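> Have a look at this prediction, sequence included:
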Amino acid sequence: MSTAYTIVTVAAALWVGFSAASVFLRARWVVEPLADYGVPRSWWPWLGVAKAAGAAGLLVGLAVPVIGVLAGVGLVLYFTGAVVTVLRARSYSHVPFPLLYLAPVVGAMALGFAA
């Protein structure tokens, strides 16, 4: 396991965990766009749980690689779905936000596969 992989994975997990906490705490800058995109309020806790589970899975993946891969795949699918949701809502200026969370996850997975 390389140092770069460990650093990027921990950073990605912290970043995604921050995103999960933002949903749980109903940070205005997170939930207002969700409402604007048409995401039902009843989904918000589950979206936070999915992000939190993915963040935890990335960290567990440092010890159990298959868990990290599964968490990474799940997060890639999650944030790809977020990009699609933003595009369907025609909020094109918001597309970079889910990409900012997707990029470190993809980076961690790429470094993991390269090791």
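Perfect, I can see it now.
> When you work out contacts or count neighbours from here on, use the C-alpha atoms and nothing else.
OK.
> and residue 55, what is it in contact with?
Applying C-alpha atoms under 8 Å, 6 or more residues apart in numbering, we find residue 55 in contact with 12-14, 16-17, 71.
> mind checking how far it is from residue 28?
For residue 55, the distance to residue 28 (C-alpha to C-alpha, to the nearest Å) stands at 22 Å.
> need the next SSE after the biggest helix by length in the chain, C-terminal direction.
In the chain, with assignment by DSSP state H, the single longest helix is helix 65-88. Proceeding N to C from helix 65-88, the next assigned helix or strand is helix 96-114, under DSSP states H and E.
> Which neighbouring elements make contact with that next one?
Contact analysis of helix 96-114 by 3 or more C-alpha pairs under 8 Å, 6 or more residues apart in numbering; DSSP states H and E lists helix 3-24, helix 65-88 as its packing neighbours.
> Go again with 6 Å.
helix 3-24 (3 or more C-alpha pairs under 6 Å, 6 or more residues apart in numbering; DSSP states H and E).
> Need the residues that contact the helix it packs on.
48, 51-52, 55, 58, 104-105, 108, 111 (C-alpha atoms under 6 Å, 6 or more residues apart in numbering).
> and here's the other structure:
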Amino acid sequence: MHAAHITLTIVAAFLAASASVTYLIGHDYPKAQLRMKRLPLSWMPRLGAVLAAGAAGLLAGFAVPLVGVLAAAGLFLYFAAALVAHLRVGSRDLIGWAVFFTTMTADLIITVLHTW
């Protein structure tokens, strides 16, 4: 289980960091997503920072396991809220969301099991 924990955490951190970069550089895809969800574009840097903090927290969890658990829980909640934002506007384009949410959920579960 140790190898699975390391692998899944690195994959989850990579996904969160990649998404963070797209928000922080002002890429067109997150802008389109925010417009579609009727959210202000001024949220882009904040959402990018949350994703970056989550990615860093996942990696910091290797040294301080509680930090990893909290980061995994935070990213799980972030993507749960993203689902609510999608459904609120009637969006059914959830493939990208499902990849992120499934990865973050699996990482949360395996991190909790590995920590306790």
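Done, it's in. Small disclaimer: the values here were computed from a predicted structure and weren't measured.
> sorry, back to before: what comes up buried for the longest helix of the first structure?
Across helix 65-88 of the first structure, burial judged by 16 or more other C-alpha atoms under 10 Å covers 67-69, 71-72, 74-76, 78-79, 82-83, 85-86.
> Also stretch 3-13 of the first structure?
So stretch 3-13 of the first structure, judged by 16+ other C-alpha under 10 Å, has buried residues 5-6, 8-13.
> now for the longest helix of the first structure, which elements pack on it?
Against helix 65-88 of the first structure (3+ C-alpha pairs under 6 Å, 6+ apart) you get helix 44-60.
> distance between the helix it packs on and the chain's centre?
8 Å (C-alpha atoms, centre = their mean, to the nearest Å).
> hang on, the earlier thing: now the two most distant members of the contacts of residue 55 of the first structure.
14 and 71 (13.6 Å; C-alpha to C-alpha).
> Between these two, which contacts overlap?
When contacts are counted by C-alpha under 6 Å, 6+ apart, residue 14 of the first structure and residue 71 have no shared neighbour.
> Report how many residues lie close to residue 1 of the first structure.
11 (other C-alpha atoms under 10 Å).
> Next one: it from residue 61 of the first structure, what distance?
Using C-alpha to C-alpha, we find residue 1 of the first structure at a distance of 11 Å from residue 61 of the first structure.
> mean deviation of the longest helix of the first structure from the second structure?
Following the fit onto the second structure, the mean deviation recorded for helix 65-88 of the first structure is 0.6 Å by mean C-alpha distance after the TM-score superposition for the first structure.
> follow-up on the earlier one: including distance to residue 90 of the first structure, could the contacts of helix 3-24 of the first structure go into CSV?
Shown next, in CSV, are those (distance: C-alpha to C-alpha, whole Å):
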residue, distance to residue 90 of the first structure
48, 23
51, 23
52, 27
55, 28
58, 31
104, 25
105, 25
108, 30
111, 33
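> between those residues, which has the most around it?
Going by other C-alpha under 10 Å, residue 58 tops these with 31 neighbours.
> right, and it touches residue 69 too?
No: between residue 58 of the first structure and residue 69 there is no contact under C-alpha atoms under 6 Å: 7.7 Å.
> what angle separates the longest helix of the first structure from helix 44-60?
Angle, helix 65-88 of the first structure to helix 44-60, by axes from the mean of the first three to the mean of the last three C-alpha atoms, to 10 degrees: 140 degrees.
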